[in-house]
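# Task: produce atomic coordinates for the following.
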Amino acid sequence: MPTTESTPAPAPEPTPRPEDLPLHEDVRRLAATLGRVIHRIEGEEAFRTVEDLRRACRARRRGDAGALDLDALLDHVDALPLALCALSARAFTLFFLLINTAEQVHRVRRRATYAQHEGGDAPQVASARWTMRRLRESGRNAAEVARAVERLDVRPVLTAHPTESTRRTLLGLQARVADLLLRRADASDSERRAIDDALEGEVELLWLTAEVRHDRPSVLDEVSTVLWYLETRLLDASARTQDALVRAYEAEFGAASDAVRLAVPLRIGNWVGGDRDGNPFVTPEVTVAAARRASHVILGRYRDVVDGLIERLSLAAHIAPPPAALLETLESDRAVLPEVWEANRRRNADEPLRLKLTFMAARLDATRRRVASRDAGRPAHEPAAYDDVAAFERDLQLVRGYLLDAGAAEACRTAFDPLLARVRAYGFHGFRMDVRDHADVHAAALDDLAAQVGLGTLDADAMRRELLGRRPLVGPHVPLADATRRVLDTFRAVRVVQDESGEPAASTYIVSMATCAEDLLRVLVLAREAGLVDLAADPPVSRIDTVPLFETLDDLERAPDVLRALFADEVYARQLAARGRRQQVMIGYSDSGKDAGMLASSWALYRAQEMLSAVCREHGIDLRLFHGRGGSVGRGGGSPVYRALAALPPGTNEGLIKITEQGEIISQQFGLAPIAERTFEVTLSGTLLHAFTDWRDRVDPAEVARFRETMDALAARSLDLYRDLVHHGDALFALFLTATPVTELAAARFGSRPAYRPGAKPGIEGIRAIPWQFGWTQIRLMLPGWLGVGSALAELAAKPGGLDVLRRMAEAWPFFDDLLAKIEMVCAKADLEIARAYVERLGGDVQLLAELDAEYARTVDALLRIRGTGHLVNDSDVLRAAITLRNPYVDALSLLQITLLRRKRAAAEGSDERARAEEAVAATLSGIAQGLRNTG
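The predicted structure follows:
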């Protein structure tokens, strides 16, 4: 098959930079190790099959003389027995898992190199030191930067993801491989031989471990995975990041106050166990269980830290007399923990601080036992347990006061304050769990409830009357539909979680597909039934933030009017007063991208952020924008973290921001502890700098206006093109179902959430944005990232002065530069020849693909003209090298996936052949996602 006209000329393969040679050595070492393991365990034929396919795909990519073309390669793979196809798919998938580990290790090494020179002239870009230096050099003083640090409240939110394919077992294995690679660099020859043996052992275990689960993970399985991240990565990484931020401040601005030192700039959110929109497996019971397990984890970590403090804080009373307040609490502790007193009173007779910490450890144990008993359904009486985190913090403050009074200020700062900061960030809850459900679910539940008590349908005025009264709508004898009872039970579950672990444990309620103010009023009425809201009180009481999620293009455009209506509502004003005049708003990148395409949705999201911020400023409301981004470009992701934050509209976060972390992005960003630290550091730095930066200060206002007019025109044109193909006909969705493995994705057991919304008809409206993106990515078409872009850019560039405007926008406007960079990356990863093979071999519409091919070609041509270069991603040798390295092996997986899809679809329903093919397809799904990254 000849190369399609739309395929851009390959960029020359970059010469590896000297600093990247260790990465290439690690990749070669791991590849050779995997080859030996396959040869030893599976035999010569298996090894030769994998090796021949690898060599053939590399030869084709390099254009070697005599290399097989794509048709010949497909025929070769088609001729392989199913067992060898499945084995080859596993081999290439696991190779990518190892490559990704090597790349993460290399990032750790590069970060360590920068850290060695942190105080010099060139700290790592987006590091805490680099950020503070930029702020100081731009004329910011210590006081205003301190205020900004104190205000910082950044919340990455981990979410469940039906295309996440890395099992927790493999995450642990990856971490061990990474540790061995890092140790190898500085090891002696004999130590390296031992490390290489250990690496081979880990790769053996990798080969013998199923990379895809044989049972679909439950929600609580997913909860266990995010708790693994919390316990092994996020807690320590966030503490070290916070310390780095304070030390960078002090290096550039002088000594920090306690307010800066004990600030909590970073908290971790979680949707797993709380996001019930479209996931019938997220029950109220699961929500409570998820919260209890998070509480159990965080209490265990506090216990470990207190154990360490008992060993370290050996203040003698005859040298440093303890405060009377601390001695008084020892008596109350003795009353509830007499056995601890008897076991320790003599040994710690002159060390009351150790005795106090020993009591605190025992009280944490009792609190943890109480949580475990509740989770097991056997509530236990634990009189020594802390009633709440405030009681624990009071004890911590007593310890801190003693240390400071004794003159141990530096010991307090280094050994004790990190625990206090952690407690302020994570309480007794660990994660801050968000709860989410669809607006229609609330409407149906409230209609049913009102009908059962004889109120008919509750309109806005009726809901306001209910909220200003205290008459309950639900009674023990009111008959309700099961769905209504589940909704009410969800709010009761939120109440249970808050009562057990504190209000921050579950104080955010997100309304999907919110379209009007009434969608939030319904939530407040339902929450009142669970005792979470009492707006009739004086002052009003509310224990939840009601958060509209604006997802489609129309919803984003209406969003400012919805907020204005809420803020003008006297009843909702009481809700705002109860919540400290704060309003959180979530904006959905995934569904808006599916609805409107890349250009139109990106511009709509940008404008919505500006207008929502303006409405909140007008009404004196603190706005927190919650960015519902996925990892892929088609779902709002794909940018390096720092660049993505710089591209946000000026003045829209003010240090308060939430961002979803989804799918394979979680393992990429947080899989290794140093990478998690770097991710947090860059996120905090970008958020902090954004509060002080406005790109418009460097651009004439008339030019800014011209940029915006240009974006209006580009968005309108791209929207017409996108919707004509995606929404106004069935041909593209039919191609999607035929040529992509989206149907197989639904059976791949990657996550607990279905690919379609409940009750939705199969079609573009019913399918979720995640599988929509994932399916196109699997066949290397990457369609959601560029459809409609090429024609819009090309038509404007063809007008007099149009190309100059686009080039100037890319140069001066961070938003537009980031948008182009994401589209450019997607196009660089796309392969229209591979996509054509899927369409032709699986029976898709070849003529429609030709139309898409032409639009892709226009996109590439426009990008190259705007950038003034001959190759995509020409400004990033690292990215080009990564794509060049990975392409042959992704090609192998693509060829295997095509033949496996054909065999699976041709096999009889329920046959062994179909089951084996389906399992092998699942391996290719995982491998292609691992190979392309930021794809789903």
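# CA only for contacts and neighbour counts going forward, please
Fine.
# my read: residue 711 touches residue 603, true?
Yes: contact criterion C-alpha atoms under 8 Å: residue 711 and residue 603 qualify, at 7.1 Å.
# Proceed likewise with the subsequent sequence, for comparison:
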Amino acid sequence: MQAHQPTSQRESIFNNEVISRFELYNSLFLTLPFYKVKDTGTLLPLFIKSCEEGVKQHETPAKLIEDFFEKYTPNTDPKDIIDLLFRFIQYIERQVVLFDAVEDASFNKLNITDEQSSLRALFLKANDNKKLHHKVDQLIEDFSLRLVLTAHPTQFYPGSVLAIINDLTLAIKKNDITTINQLLQQLGKTPFFNKKSPTPVDEALSLAWYLENVFYFAAANIQSGLNQLLSEYHIDPKKIIELGFWPGGDRDGNPNVHPETTLQVSKMLRQILFRCYYRDFRNIKRRITFRGVEGAIAVLQDVLYKNAFDSNLEPTDISDFLLENLQQIKDILTNDHDGLFADLVDDLLRKVELYRSYFATLDIRQDSRILRDVHAYCRQQKPINALFSEDYDKLTESEKLKALSFKNAKIIYTGEQDGLIEDTLQTIAQIKDMQKSNGELACHRFIISNCQQASDILQLIELFLWNGWEADQLTIDFVPLFETVNDLSGAAEIMKTLYTHPFYQKHLASRGGKQDIMLGFSDSTKDGGYLMANWSIFKAKVELTEVAEKHNIKLAFFDGRGGPPARGGGKTHRFYASMGKEIANKNIQLTIQGQTISSQYGSIESAAFNIEQLINAGISAGVKEKHNVLLDPENYDTLEVMANDSYESFLALRKHPLFLPYLETLSPLTLLSKITISSRPVKRNSGEALKLEDLRAISFVTSWSQLKQNIPGFYGIGTALKNQEKADNWEQVVKTYQDSGYFKTIIDNCMMSMSKSDFTITAYLAQDKTYGEFWKTLYDEFELSRAMLLKLAGHQSLMENYPVEKRSIAVREKIILPLVLIQHYALERLQHKLNAEQQQAYEKLAIRTVYGIVNAGRNLA
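Below you'll find the model as predicted:
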């Protein structure tokens, strides 16, 4: 497994391999003769300098930009000014891509192997210690890692650009100037966005690029290394890595996902997988030209080709058939041909074992409120209506649980169905078809968002029993999602009710006694602020683990992490490494989304590194099984008080009358719905006035990141720490920080979020008549938080202990500073009275800046 090198060496490599190369290739890039921008390469450096100086002087974006054009392009028509700003945006977007490619090209040099902290070192130690060996053996038996790709709309690179980044990275590794020059020209002429919003199927196809080009290889390589390691230490190989997929299955808040969408995506995943298999098989066929394998080769050639390219084929799960024939070929090679090219067959065998006929598990997700409506609709239909009283919805939770009968029935539907009701019922029926075509693991989880009571899950089970499923053949795992602070606090009691419910007990037993529970960060951060969200989830995990252990349940937490620290992202593996024995950690499941996908899993090397980090974190934590010191009374009480203080501070901010108006006026929040990157609306109840509770957390966090203020990633933590200092409890806070890896990771990620904030950009707002005092409130908490965090960590600057990452952030922020200012300029112009053409032009200008800002942030949205 891999780990970081000494800081000084990494810094030197970063400066030489990344900074120097970027400056070299960027100078080449700025001279490229693109359409209508012959002067752009000359003017852009001057514009960047003007932006930096203007920000230092706290000038308004309008004055800064107007002064620039007056100085360098006098007598320019307003339309020409807007046109040139668009050209600046296009260049800067591509500079971000160039920096991504240069950084990715240096990935292996920045992250070389440190054998002392690897799994191999752990196994070596276990080999000499029988007790530890048994523990490692048991951990491997139970451990798994599931990475779930989600369709959250912050993945801005289309497939064509991703392919260029991939090729550019390879060319930079080789210092192939000719190819680099050609690829930069291609990049300059390749569109970065769609003219119309993608459909959910388009999103799935775009995200499947990573499955086909990255995960297909990276996960198999990691599994291969693990198998080799396990066999060396006489431990039976075990499938550890699993992949999940949300696009096409996640319909929560997305009215554009339909049953045919889900079916289409399921078929697409299968076909892409078999094309990958066929590509590998062609290499095998070219090499294995010996006698004795002709029959098996011919059979596989026919089967793989048909499954990869014949759209009229009736698909079934043929993974066992493939494994049997591949094993037959491998045995013949081993026995009759000295094992020549057996490694090629072994590689494909391993991939089929990992991905079977489905590639990635397609999860279904829907909001509990929608599912309650579906249950209510079904209760009105024959013969179900005879089983329930008309006042069922008025019953208490305990009365509802007694009323549920779990009887199989075939409902006779009458009258028209609401679109969401029809979607749920058809999806429930069609999951069975997807399992038949691709295998049970192709689609076996139904996630209930906003889960608030046990009946939310049990009523969903009834919907399955009323729509084609038998109780003893219910090959579905029901996964509650707890996200708000209030829902998290009641989660353990809900699960206790389920674990003691006779029908659910029987169902869990049929599913191997395993329960997945999803815990989300996004809405909990929007609801309670950064520290309260993290603390609420920690406490919920402890309570849920305790309840599961009492009822002999194998608990797996599915973490809705990814993106920025405000949505649970950041240095994720450190969270898993810091879990104590009080938190179930044998099955790591997490979402990877938005820019996290391209930044951490954009290449085979980076994906392999991050997968290894998570596996290492999970297994190492399991071996140590230390008590989590945050549960010691003095630490627990300290965090409890701090979380509540930060929550009160964040709540006061949310209740401020200018909270939403500030965000609507000064950030591109109201324009996000016009960005053509997502099939998902910006907010729920899209036809109604904007309310914070309806605003999707991703839009909420994105808007603050565009402002370069990142409020959800830190607000309230400064106040909480200051209150501890005033209460003479500072020594205890420092002790908690030093003793707890979990708390330290929270602080580190908070610092990362703050490192991507820059209040000097909006310092001009301090004089604004409407928003001046509100801006000062935000700024004061930022400055307080920075001072208190630095004092707590004993540092002189944010991210002092991650100098390479800090430098990377600084370069990226410098690249996109003009984008931020152009956005502010356009939003300010939109506050004036404009004609329709001007309105459209400035809206488009503001919207176009969003892409580059998010791409550069990598985990900001």
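# Could you tell me the TM-score of the two chains?
Here the TM-score for the pair of chains, by TM-score structural alignment, normalised by the length of the second structure, is 0.91; 835 aligned residues with a C-alpha RMSD of 2.9 Å.
# ok, residue 715 of the second structure - contacts?
With contact set as C-alpha atoms under 8 Å, 6 or more residues apart in numbering, residue 715 of the second structure has these partners: 529-530, 646, 649-650, 778, 781-782, 785.
# so is it in a helix, a strand, or just coil?
coil (DSSP: H, G, I helix; E, B strand; the rest coil).
# Tell me the residue in the first structure aligned with it.
By TM-score structural alignment, residue 715 of the second structure lines up with residue 787 in the first structure.
# repeat for residue 489 of the second structure
Checking with TM-score structural alignment, residue 489 of the second structure has residue 557 as its match.
# Show me what the helix or strand hosting residue 661 of the first structure is packed against.
Applying DSSP states H and E as the criterion places residue 661 of the first structure in strand 656-662. On a contact count with 3 or more C-alpha pairs under 8 Å, 6 or more residues apart in numbering; DSSP states H and E, strand 656-662 of the first structure meets strand 153-159, strand 622-628.
# CSV please, covering those and showing mean neighbour count and distance to residue 462 of the first structure.
Formatted as CSV, these follow (neighbours: other C-alpha atoms under 10 Å; distance: least, C-alpha to C-alpha, whole Å):
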stretch, mean neighbour count, distance to residue 462 of the first structure
strand 153-159, 23, 35
strand 622-628, 22, 28
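# Just tell me what residue 422 of the first structure corresponds to in the second structure.
Looks like residue 422 of the first structure aligns to residue 351 there (TM-score structural alignment).
# neighbouring contacts of the helix or strand containing residue 593 of the first structure?
For residue 593 of the first structure, the element it lies in under DSSP H and E is helix 589-596. Residues from elsewhere that reach helix 589-596 of the first structure (C-alpha under 8 Å, 6+ apart): 551-553, 600-602, 605, 627-630, 634-636, 719, 722-723, 768-770, 772, 784.
# Next: stretch 848-864 of the first structure.
By C-alpha under 8 Å, 6+ apart, stretch 848-864 of the first structure touches 5-8, 731-732, 786-791, 793-794, 797, 820, 824, 827, 832, 836, 839, 870-872.
# now, which of the residues you listed lie within helices?
731-732, 789-791, 793-794, 797, 820, 824, 827, 832, 836, 839 (DSSP state H).
# Of those residues, which is the nearest to residue 586 of the first structure?
residue 820 (24.2 Å; C-alpha to C-alpha).
# picking up where we left off before, tell me the average deviation of the very next helix or strand once past the helix holding residue 593 of the first structure from the second structure after fitting.
Following helix 589-596 of the first structure in sequence order, the next helix or strand is helix 598-618 (DSSP H and E). Once the two models are superposed, helix 598-618 of the first structure sits on average 0.8 Å from its counterpart in the second structure (mean C-alpha distance after the TM-score superposition for the first structure).
# What range does helix 598-618 of the first structure cover in the second structure?
Taking TM-score structural alignment, helix 598-618 of the first structure hits residues 530-550 over in the second structure.
# and the matching stretch, how far from the chain's centre?
21 Å (C-alpha atoms, centre = their mean, to the nearest Å).
# follow-up on the earlier one: what helix or strand is the match of residue 422 of the first structure located in?
Here residue 351 of the second structure, judged by DSSP H and E, is contained in helix 342-355.
# One more: residue 895 of the first structure?
helix 877-906.
# list the helices and strands the helix or strand that that helix is followed by packs on?
As assigned by DSSP H and E, the chain's next helix or strand after helix 877-906 of the first structure is helix 912-932. Using 3+ C-alpha pairs under 8 Å, 6+ apart, the elements in contact with helix 912-932 of the first structure are helix 82-116, helix 742-746, helix 769-778, helix 877-906.
# what packs against the helix or strand that the longest one is followed by?
Put plainly, it is helix 82-116 of the first structure. On the C-terminal side of helix 82-116 of the first structure, the closest following helix or strand by DSSP H and E is helix 128-137. Under the contact definition 3+ C-alpha pairs under 8 Å, 6+ apart, helix 128-137 of the first structure sits against helix 235-253, helix 673-690.
# once aligned to the second structure, how far is helix 128-137 of the first structure on average?
Mean for helix 128-137 of the first structure is 5.6 Å (mean C-alpha distance after the TM-score superposition for the first structure).
# Just the buried positions in the helix or strand where residue 80 of the second structure lies, please.
Using DSSP H and E, residue 80 of the second structure falls within helix 78-105. Buried residues in helix 78-105 of the second structure, defined by neighbour count with 16 or more other C-alpha atoms under 10 Å: 82-105.
# repeat for stretch 39-58 of the second structure
Buried residues in stretch 39-58 of the second structure (16+ other C-alpha under 10 Å): 40-41, 43-44, 47-48, 50-51, 54-55, 58.
# sorry, back to before: between the helices and strands packed on strand 656-662 of the first structure, which gets nearest to residue 289 of the first structure?
So among those, strand 153-159 is nearest, using C-alpha to C-alpha, at 16.5 Å.
# between that closest one and helix 673-690, how many degrees?
130 degrees (axes from the mean of the first three to the mean of the last three C-alpha atoms, to 10 degrees).
# okay, and strand 153-159 of the first structure goes to which residues in the second structure?
Mapping strand 153-159 of the first structure onto the second structure (TM-score structural alignment) gives residues 144-150.
# residues in contact with the matching stretch?
Contacting residues not belonging to stretch 144-150 of the second structure are listed as 207, 239-247, 586-594, 597, 614-615 [C-alpha under 8 Å, 6+ apart].
# residues making contact with the strand holding residue 661 of the first structure?
151-161, 164, 623-631, 687.
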